[in-house]
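# Have a look; sequence and predicted model below, questions after that.
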Amino acid sequence: MRQQEFMEGVATALGREERVEALFLGGSFGRGTADEFSDLDYVGLTGHGDHDAVVALWRETIEAISPVVFWNQRVGPPTLLNAITRDWLRIDLWLIDKASFLSHARPPFDRYSQSTLLRVVDRGDVFAELPESPPGAAPEKRQVEYVINEFIRVLGLIAVGVGRREYVLGVTGAGLLRDLLTRLMIEETLSPERGGALHLSRTITPAQMDELLALPYPSPVREEVLEAHWALARTFFPRARALADRLGIAWPEAFEQATKRHLQRSFGAEMEPW
């Protein structure tokens, strides 16, 4: 089943359901950047008293169009419903009340606007109350602080993994560091496209992508694990310091220096400076 067929089925089924105050399609479809691999990201508005009934209705609606083989409900508020159909169409629904939706108080609702959502059902013309475009993109200071400190912490743990000869865990650690570097790059770009976890090339620049691709991917071998960690550190720290300076974030100097001394004690001349 193609995405368009599913979207038409949802619009027909829920267009006559009074318990659904509004239903919007966001994500890449809302932004007009969808492709054949895109999932369907919906936002539904309902009254507090109708919440459980609408959760059941949503599943019934999906099942009537295509059988569901995976279902997950993350209890809110807001509630997030994840479904995958038999033909592997991925569908998410945020279920929230109107006042909370329009308050733009938390992600992802702080990025919703008339230019990032498509109307499916809108009984009270909620769409007209949305801003025409999302606020200007800016790095998230708390996110950057977390990424910097977490990178230092995970980097220091390589002494434990290698010391115990847990080289598979060392590979995992390098992957965590790569993910943190990627998150830092996303904050650097100020890209308005903050979604798209499975479409990284839209959220970072070609130059950033080239840097990521150039970094080594280690096998569970001591030398390769260490080489990957040092290479990731050399790439991460100059960028992180520059972004921290730009945002007025106090650099965790004591933590970084303690981690350096810890790694120097553990690896001596094997440790490559960053």
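On my side now, so go ahead.
# can we go C-alpha only for contacts and neighbour counts from here?
Noted.
# for Ala215, what are its contacts?
Just so we're on the same page, residue 215 is Leu rather than Ala. Ala228, Ala231, Leu232 (C-alpha atoms under 8 Å, 6 or more residues apart in numbering).
# now swap in Val147 and tell me
Counting by C-alpha under 8 Å, 6+ apart, Val147 has contacts Leu180, Leu181, Arg183, Leu184.
# Could you export those as a markdown table, including neighbour count?
Listed next are these as a markdown table, based on neighbours: other C-alpha atoms under 10 Å:
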| residue | neighbour count |
| --- | --- |
| Leu180 | 21 |
| Leu181 | 23 |
| Arg183 | 16 |
| Leu184 | 22 |
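# So the most centrally placed residue in the chain, which state does it fall into?
The structure's the chain has its C-alpha centroid closest to Ala197; by C-alpha atoms, centre = their mean the separation is 5.3 Å. Of the three states, Ala197 takes coil under DSSP: H, G, I helix; E, B strand; the rest coil.
# Likewise for Met185?
helix.
# What separation is there between it and Val171?
21 Å (C-alpha to C-alpha, to the nearest Å).
# do the same with Val75
Val75 is 34 Å from Val171, by C-alpha to C-alpha.
# which of those two has more neighbours?
Val171 (24 against 10; other C-alpha atoms under 10 Å).
# Presented hereafter is structure B, for comparison with structure A:
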Amino acid sequence: MTRDDLIAGFTAAADAHEGLEALLLGGSLGRGEGDAYSDVDLIVVTSPAAHAAFVEGVRPWAASIAPPVLWRQIYPGLPLFHAVTADYLRYDITVTTAQHVAESADRVRSLVDKTWIHARLAPSRERPPLSAQAVHDVAEEFLRILGLLPVGVGRDDWAAVAAGLGLLRQQLQALMILEQRPVSPPGALALTRLLPPEDLALLAQVAAPPATREGGISGSLALAKAFLPRARRLASQAGASWPQELETAVRDHLARELAVDLPG
């Protein structure tokens, strides 16, 4: 089975199902930005009366078209499902009703549309304003994780130090995404379509320092040097409060425990 076969199979099945009003293709393929590595994001629109029953039976329905070797409900209680086939085709299924379709018309493609749902969607969505709370939270979390560095170093726990570096890098990546103000959160594997080349290069550069005392400290300092100045700038732009007391405590803690001076 190819990805096109998978899409064609779901299209035919949705067209034949009386309780389904529409099948929309979302994600990068729906926006016309997909490539050979993109997964298939399907939005199944049911009538309100058929919604609960379809959610209950969505797995066997999907398995009759593209049998999964992995099936997972991504968020407990929400009808969003992730699947992988034996050919390692990846597809997501969201089950919703017409009034709850959150996408705009330019971000989805109609595969089946029995009740003209696509025509009733908003033409496009504006980029959201920069969230002051989100900027504050990312900065606070970066500093919290950074302050734990002496624990891993003091215990000679290099696995914990490596994990901490990964978490710091995640916060830097989250900050970069906030700067771009995406219309919707990007997929974990879609950063090349969102972040500028210099940010991608920086993330690659700080990806995996050696899990040693020197590597943990130098890696943390490199991440702090990349993160703190741009986080302050973004906080200023967003009108976000800066966790100055926490930053001061972290600076004093690292200086006292590791004889390390944070940049900036």
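Perfect, I can see it now. Here the structure is a predicted model, which is why all the values come from computation and not from measurement.
# thinking again about what came up before, so which of the contacts of Leu215 of structure 1 would you say is closest to Gly27 of structure 1?
Gly27 of structure 1 lies nearest to Leu232 out of the contacts of Leu215 of structure 1, by C-alpha to C-alpha, at 30.8 Å.
# Show me what the closest one lines up with in structure 2.
For Leu232 of structure 1, the aligned position in structure 2 is Leu223, judged by TM-score structural alignment.
# now swap in Tyr217 of structure 1 and tell me
By TM-score structural alignment, Tyr217 of structure 1 lines up with Ala208.
# Its match: neighbouring residues, count only.
Ala208 of structure 2, neighbours per other C-alpha under 10 Å, totals 15.
# Please, which helix or strand holds it?
Assessed by DSSP states H and E, Ala208 of structure 2 sits outside every helix and strand.
# Roughly how far does it sit from Phe227 of structure 2?
With C-alpha to C-alpha as the criterion, Ala208 of structure 2 and Phe227 of structure 2 are 16 Å apart.
# right, and the secondary structure at Tyr42 of structure 1 would be what?
Tyr42 of structure 1 - assigned by three-state DSSP - is strand.
# Structure 2: which residue goes with that one?
For Tyr42 of structure 1, the residue aligned by TM-score structural alignment is Leu42.
# now swap in Glu188 of structure 1 and tell me
In structure 2, Glu188 of structure 1 lands on Glu179 (TM-score structural alignment).
# the strands in the stretch 51-200 of structure 1, which residues?
Taking DSSP state E, counting those that start in this stretch as the test, the strands found in the stretch 51-200 of structure 1 are 68-74, 79-85, 90-96, 118-122.
# Tell me which of those lies nearest to Leu212 of structure 1.
strand 90-96 (27.7 Å).
# Run through the neighbouring helices and strands of that closest one.
strand 40-45, strand 79-85 (3 or more C-alpha pairs under 8 Å, 6 or more residues apart in numbering; DSSP states H and E).
# now the angle from that strand to strand 40-45?
Angle, strand 90-96 of structure 1 to strand 40-45, by axes from the mean of the first three to the mean of the last three C-alpha atoms, to 10 degrees: 20 degrees.
# what about strand 90-96 of structure 1, how far off from structure 2?
On superposition with structure 2, the mean distance recorded for strand 90-96 of structure 1 (mean C-alpha distance after the TM-score superposition for structure 1) is 1.3 Å.
# Tell me the spacing between Ile7 of structure 2 and Ala231 of structure 2.
Where Ala231 of structure 2 is concerned, Ile7 of structure 2 sits at a distance of 42 Å (C-alpha to C-alpha).
# the more surrounded of these two?
Ala231 (22 against 19).
# Name the nearest residue to the more buried one, sequence neighbours excluded.
Of all residues not flanking Ala231 of structure 2 in the chain, Ala139 sits nearest, at 6.5 Å (C-alpha to C-alpha, 6 or more residues apart in numbering).
# Neighbours of the alignment partner in structure 1 of that neighbour, how many?
For Ala139 of structure 2, the aligned position in structure 1 is Ile148, judged by TM-score structural alignment. Residues near Ile148 of structure 1, counting by other C-alpha under 10 Å, number 21.
# Thought Pro238 was touching Ile148 of structure 1, still the case?
No. Ile148 of structure 1 lies out of contact with Pro238 (C-alpha atoms under 8 Å); the separation is 11.2 Å.
# other SSEs contacting the biggest helix by length in structure 1?
Longest helix in structure 1 by number of residues (criterion: DSSP state H): helix 222-247. The contact analysis (3+ C-alpha pairs under 8 Å, 6+ apart) places helix 222-247 of structure 1 against helix 141-156, helix 158-163, helix 167-189.
# That one vs structure 2, mean deviation?
Looks like 0.4 Å for helix 222-247 of structure 1 (mean C-alpha distance after the TM-score superposition for structure 1).
# Mind listing what's buried along that helix?
Within helix 222-247 of structure 1, the residues that count as buried by 16 or more other C-alpha atoms under 10 Å are 222, 224-233, 235-237, 240-241, 243-244.
# what residue of structure 2 takes the place of Leu130 of structure 1?
Leu130 of structure 1 maps onto Leu121 in structure 2, by TM-score structural alignment.
# Quick one: residues contacting that match.
Glu103, Ser104, Ala105.
# Against His51 of structure 2, how distant is it?
Distance from Leu121 of structure 2 to His51 of structure 2, by C-alpha to C-alpha: 20 Å.
# try Val58 of structure 2
For Val58 of structure 2 relative to His51 of structure 2 (C-alpha to C-alpha), the value is 10 Å.
# Can you get me a residue count around the residue lying closest to Gly47 of structure 1 once chain neighbours are set aside?
Nearest non-adjacent residue to Gly47 of structure 1, counting by C-alpha to C-alpha, 6+ apart: Asp97, 5.7 Å away. As a burial measure, Asp97 of structure 1 scores 18 neighbours (other C-alpha under 10 Å).
# Likewise for the one 5 residues further on?
By the measure other C-alpha under 10 Å, the count of residues near Leu102 of structure 1 is 18.
# For it, which non-adjacent residue is closest in space?
Leu130 is the one closest to Leu102 of structure 1 (C-alpha to C-alpha, 6+ apart), at 7.2 Å.
# next one: Ala122 of structure 2
Per C-alpha to C-alpha, 6+ apart, closest to Ala122 of structure 2 is Ser104, 5.0 Å.
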